[in-house]
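Q: Sequence and predicted structure, then a few things I'm wondering about:
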Amino acid sequence: MLDALMTFYPWIKALHIMSVIAWMAGMFYLPRLFVYHAEKATAGSELDLTLQTMEEKLLRVIMNPAMIATWVFGLILIGLGAFDWGAVWSWAKLAAVLGMSGMHGWLAARRKEFAAGTNTRTGRTYRMMNEVPTVLMFVIVIAVVVRPF
């Protein structure tokens, strides 16, 4: 089975990278939508409903499937030997990916608060949280490409 999958290794890696790109696009954009939502929309307004629709579609149609695909293809790559169990860079990447998944969950919970009209966070909070995926992306890319440790 692994030999058969190894034939598709470049395709699996390409699909993993494309999934990551789609996931990261959403991870960068959703907190920005929350900034506008927190600062410009009042509960029940047309803008509030528009932003809720945009946030839900971004999360459900793009981010969730992209995160799942990223994990599936990443786990397949690990199974094919792409993870160096003795190298710190592999563990740093895994820790950052877990952090990214946690951030995804945090964003999903905030979307539910906006939908319920119970958001208590400011635009400033969402601006700061918008930087978390960027920092995690730096760790992941540097760990994989540069392998400094």
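A: Thanks, I have the structure now.

Q: From now on I want contacts and neighbour counts done on CA atoms only, so please keep to that.
A: Noted.

Q: Point me to the helix or strand that includes Trp85.
A: For Trp85, there is no host helix or strand (DSSP states H and E).

Q: Contacts only, for it.
A: By C-alpha atoms under 8 Å, 6 or more residues apart in numbering, Trp85 lies in contact with Trp91.

Q: Next one for the comparison:
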Amino acid sequence: MDYLWLKALHVAAVLIFIGGIFVQATGVATGARGATETVGLVSRWDQRVTLPAMLVVWLTGALVAASGAWFSNHWLWAKLVLVVALSGLHGVQSGRLRRLRKGERLRPGANSFLVWIAIAGSVTVIAILAVTKPF
């Protein structure tokens, strides 16, 4: 596949994945406050859209990095730490959605705002690292 098409597919998948993580965080927050109808919608979106987008992000990201021979660069490894953290957050939130779908009660917390800040901060740093390749 042509490099520019591969990179474009990667960026598109990243946008869908990050949007899906924000939707997940919102679904978990509203579900913990009792909005159970939202949980089902968010959970289906996650399974059908966000999860496949995450898999495309990983696949195309590995191919882009390989084609650029960037695996020895420190900026890529710093970026990968954040991508692993976002993927892990996706897994944690998927588990929370699953528990909410089963009718379990989660303690509504103020950490929803912190999750949104962590996502936005991680994405910002990832973008800076990918564009500037500082080290």
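A: Looks like it came in fine. Predicted model only: the values in this text are computed from it and were never measured.

Q: Please, which helix or strand holds whichever residue in structure 1 pairs up with Leu76 of structure 2?
A: In structure 1, the residue matched to Leu76 of structure 2 (TM-score structural alignment) is Ser90. Element membership of Ser90 of structure 1, judged by DSSP H and E, is helix 88-116.

Q: Quick one: name whatever helix or strand follows that helix.
A: Counting by DSSP H and E, the next helix or strand C-terminal to helix 88-116 of structure 1 is helix 123-129.

Q: Please work out which residues outside that following helix touch it.
A: Helix 123-129 of structure 1 has contacts (C-alpha under 8 Å, 6+ apart) with 31-32, 34-39.

Q: Can you tell me which of those residues has the most neighbours?
A: Using other C-alpha atoms under 10 Å as the neighbour criterion, Phe34 leads the contacts of helix 123-129 of structure 1 with 27 neighbours.

Q: Grab the nearest non-local neighbour of the alignment partner in structure 2 of that one.
A: Mapped onto structure 2 by TM-score structural alignment, Phe34 of structure 1 lines up with Val28. For Val28 of structure 2, ignoring the flanking residues on the chain, the nearest one in space by C-alpha to C-alpha, 6 or more residues apart in numbering is Leu97 at 6.0 Å.

Q: Can you tell me what that neighbour aligns to in structure 1?
A: Taking TM-score structural alignment, Leu97 of structure 2 has Arg111 as its aligned residue in structure 1.

Q: still on that earlier bit, how close does the residue nearest to Val28 of structure 2 get to Met1 of structure 2?
A: When distance is defined by C-alpha to C-alpha, to the nearest Å, Leu97 of structure 2 is 36 Å away from Met1 of structure 2.

Q: picking up where we left off before, and of the contacts of helix 123-129 of structure 1, the nearest to Pro148 of structure 1?
A: Taking C-alpha to C-alpha as the measure, Pro148 of structure 1 lies nearest Pro31 of these, at 30.1 Å.

Q: Would you check that the closest one makes contact with Leu107?
A: Yes. With contact defined as C-alpha atoms under 8 Å, Pro31 of structure 1 reaches Leu107; the gap is 7.3 Å.

Q: before we move on, back to that, so which elements touch the helix holding Ser90 of structure 1?
A: Judged by 3 or more C-alpha pairs under 8 Å, 6 or more residues apart in numbering; DSSP states H and E, the packing partners of helix 88-116 of structure 1 are helix 9-40, helix 46-57, helix 132-141.

Q: Mean deviation, that helix versus structure 2?
A: Here the mean offset of helix 88-116 of structure 1 against structure 2 after fitting is 0.9 Å, by mean C-alpha distance after the TM-score superposition for structure 1.
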